[in-house]
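Enquirer: Quick one, fold the following:
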Amino acid sequence: MQMQTFQAAQATLHVQKTGDGPPVVLIHGLSGSSRWWRRNIPALSREHQVFVLDLVGYGRAWRQRALSVQAASQLIADWLETEDLSDVTLIGHSMGGHIALRAAALAPERVDRLVLACASGLLKTSPTRAALKLPHAMMVGRPSFVPRIMADALRAGPLNLWHGASDLLRDSVHDLLPQISARTLVIWGARDVLVPVALGRTLAAAIPGAEYHEIPRAGHVVMVDAPETFNRLVLSFMKESEAV
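Expert: I've put the predicted structure just below:
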C-alpha cells in the first residue's frame, strides 16, 4: 500500500493507496483511523483504486488538532481536485459519512457515488450523553475490535475527541440532503446505539433516490461487525450504478 500526504491550510491529510480501477475513498469516523477499514480494503481493491484516509487529528495524522466537519470536507474536496480524481465513490462511517456528504456537495462534478455507514449529521444530543452510550455500543459490537477503538481514541486524545464530537453535533446536514446529486447507498447496523436506525431511515428518505439497508445484529461500526455483508452491499451498489 502506497503512502502519501496532502497539505493545505496548515493541515496534513494522510492517504494510503492500493489497487487499480475507479477511485474509492474511505473516510473513518470520530476517534477512528484508516485501520477501521482493514476488513473491507481487500474486497474493494480487487476492482478499484482504494484511497484510505487518516483525517487530521486521527490515526497517522494524530499530531494535529482535528478539523471541524466543514473544514475536513473542504480539505477532502481540495484533495480530490489536486489529484484530479473523477467518478469517485466516497464511503464514510459515522462522522466520516457526515464529512463525505459535505464533500460530495462541494465537489459534485467529482463525486459520483456515496456510501453512508451509520452517518452522523442528523443526531441531536450532547457530547456528554453521547459519551455515556459508548460502553453499551462497544458491548453490542465485535468484542475483538474494542482494543483498536481504545487505542485510536487514546491516540487522538481527549481534546480532539471533545472538539470533534461538539462540532459534529452542532452541524446538521438536514437542509443539504435534498441537494445531494451523487447516487447514494445508506447502510446501518440494526443494533446501533450511538446513531439510532430511525435517523438512518430519515437520512436515506431525504436524499433523492437513495437506497437503504439495515444489517441485523450489527452495531455502530457496521463495516467491522458485518464485513462480508457490508462489502457485498457496497460492491453490488457500485456495479449496478456503473451500469446506469
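Enquirer: switch to C-alpha atoms for all contacts and neighbour counts from now on
Expert: OK.
Enquirer: can you give me the strands in this structure?
Expert: 2-8, 11-18, 23-27, 49-54, 88-93, 111-117, 183-189, 211-215 (DSSP state E).
Enquirer: Same list (those strands) but as JSON lines, adding distance to residue 62 and mean neighbour count.
Expert: Converted to JSON lines, those look like this (distance: least, C-alpha to C-alpha, whole Å; neighbours: other C-alpha atoms under 10 Å):
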{"stretch": "strand 2-8", "distance to residue 62": "13", "mean neighbour count": "12"}
{"stretch": "strand 11-18", "distance to residue 62": "10", "mean neighbour count": "20"}
{"stretch": "strand 23-27", "distance to residue 62": "15", "mean neighbour count": "25"}
{"stretch": "strand 49-54", "distance to residue 62": "9", "mean neighbour count": "24"}
{"stretch": "strand 88-93", "distance to residue 62": "18", "mean neighbour count": "25"}
{"stretch": "strand 111-117", "distance to residue 62": "23", "mean neighbour count": "26"}
{"stretch": "strand 183-189", "distance to residue 62": "28", "mean neighbour count": "25"}
{"stretch": "strand 211-215", "distance to residue 62": "31", "mean neighbour count": "18"}
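Enquirer: compare with the first, here's sequence two:
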Amino acid sequence: MTINFQSFGEGEPLVVIHGLFGTSDNLKAVAKQLSDQFKVYLIDAPGHGDSTSLPLLSLENMANAVFEFLEQQNLSTVSILGHSLGGKIAMELALRHPDRVEKLLVADIAPVQYKPRHDDIISSLKAVPLTQIKSRQEADAILAKKISEPGVRGFLLKSLARADGGWRWRFDLDQLANDYNELIKGNLEATYEGPVLMIIGGESNYVLPEYRSEIVNRFPSAEAKVIAGAGHWLHAERQTAFVKICRDFLLR
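Expert: From the prediction side, this is the model:
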C-alpha cells in the first residue's frame, strides 16, 4: 500500500484527508493556509488519486493504510482533518489508534450508518465510455443525464485524466462501487477521549440532530461548529470561515 501525499509548512503535523471520488487537491487551498503554522500532510486516500488501492476498501482497511503512512513518515502523533469519507477514515483511525491522534477535526460527516446516496453518481461514472470519448465535455454530457448539479459534475471531472487509449478516472471506480456499502457503515464502536471538532454545513443533511448519541458515545469530548449557509462542500463554499474554525481549534 502506497499513500501519495503532498506536504507543506513546518510545525506540528496535520494530516488532511479528502472525500469520496476526490484527491488531495480538493483541500489544497485549506492545507496551504494552515501550513503557516503546521506541517500539513495532504494525502490521497486509498483507491484515490495516485495512492494504490486495496482488495477491500473498508473503513478499517483504509484507516490501517493511513496508520501505515504515519509509521512510514515517523509520525508518532498527529492531528487529523477529514472531509466526508475522509472524515470517516479519520474517525476510524482515532477510534482504533487513539494514542496516535492529538486532535480530530471531522468535516460534515458522522460515525453513523448511512443510507446509499451515490447510486446515480456511480452508475453515471460507469456509463462514461473512457476509450471512446474525445473530451471532458462529452463526459460531462453523459454525467448530466443523471447528475443535474454542475458543481458535482465539475468535482467528478477533476479526476478525469488522459490515458493511453483514451481517458481514466483517478480513483478505483470498480473497487469503490463494489465496496460502497463498506464506506457508509457506522464507525467502530469504541471510544476516543481526545479533542474532537465536528464542523457542520448549516445547509447540509449529513450530520443530523438524531446522530448526537452515536457521536457522543464514540467521542465524549466532541464539540460542534455550524457554518451557516454552507452545504456539504463547506470547506470550499465558506473557506475563510472553515480555515479559521480549524486553526482556532488546533491552536487551543
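Enquirer: Can you pull the TM-score for these?
Expert: Remark: TM-score between the superposed chains equals 0.79 [TM-score structural alignment, normalised by the length of structure 1]; 221 aligned residues with a C-alpha RMSD of 2.8 Å.
Enquirer: Make CSV from the strands of structure 1 and add distance to residue 171 of structure 1 to it.
Expert: Formatted as CSV, the strands of structure 1 follow (distance: least, C-alpha to C-alpha, whole Å):
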stretch, distance to residue 171 of structure 1
strand 2-8, 22
strand 11-18, 21
strand 23-27, 18
strand 49-54, 21
strand 88-93, 16
strand 111-117, 16
strand 183-189, 19
strand 211-215, 23
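Enquirer: and the gap between residue 205 of structure 2 and residue 82 of structure 2?
Expert: Using C-alpha to C-alpha, to the nearest Å, one obtains 17 Å as the distance from residue 205 of structure 2 to residue 82 of structure 2.
Enquirer: do residue 47 of structure 2 as well
Expert: Using C-alpha to C-alpha, we find residue 47 of structure 2 at a distance of 16 Å from residue 82 of structure 2.
Enquirer: Kindly report the same for residue 186 of structure 2.
Expert: Per C-alpha to C-alpha, residue 186 of structure 2 is found 16 Å from residue 82 of structure 2.
Enquirer: Check structure 1 and tell me which residue is nearest its centre.
Expert: Most central in structure 1 under C-alpha atoms, centre = their mean is residue 92, positioned 1.9 Å from the mean C-alpha point.
Enquirer: Quick one: map it onto structure 2.
Expert: Residue correspondence to structure 2 (TM-score structural alignment): residue 92 of structure 1 is matched to residue 82.
Enquirer: quick one: contacts for its match?
Expert: 16-19, 88-90, 105-107 (C-alpha atoms under 8 Å, 6 or more residues apart in numbering).
Enquirer: quick one: which of these is nearest residue 191 of structure 2?
Expert: residue 90 (13.5 Å; C-alpha to C-alpha).
Enquirer: Could you report the neighbour count for the closest one?
Expert: For residue 90 of structure 2, the neighbour count with other C-alpha atoms under 10 Å is 27.
Enquirer: ok, now how distant is it from residue 232 of structure 2?
Expert: Distance of residue 90 of structure 2 to residue 232 of structure 2, computed by C-alpha to C-alpha: 17 Å.
Enquirer: before we move on, what about residue 14 of structure 2?
Expert: Distance of residue 14 of structure 2 to residue 232 of structure 2, computed by C-alpha to C-alpha: 22 Å.
Enquirer: What of residue 242 of structure 2?
Expert: Where residue 232 of structure 2 is concerned, residue 242 of structure 2 sits at a distance of 12 Å (C-alpha to C-alpha).
Enquirer: Could you do residue 177 of structure 2 as well?
Expert: Taking C-alpha to C-alpha, one finds residue 177 of structure 2 at 21 Å from residue 232 of structure 2.
Enquirer: out of these two, which sits in the busier spot?
Expert: Neighbour tally, residue 177 of structure 2 and residue 232, criterion other C-alpha under 10 Å: the higher count belongs to residue 232, 20 against 17.
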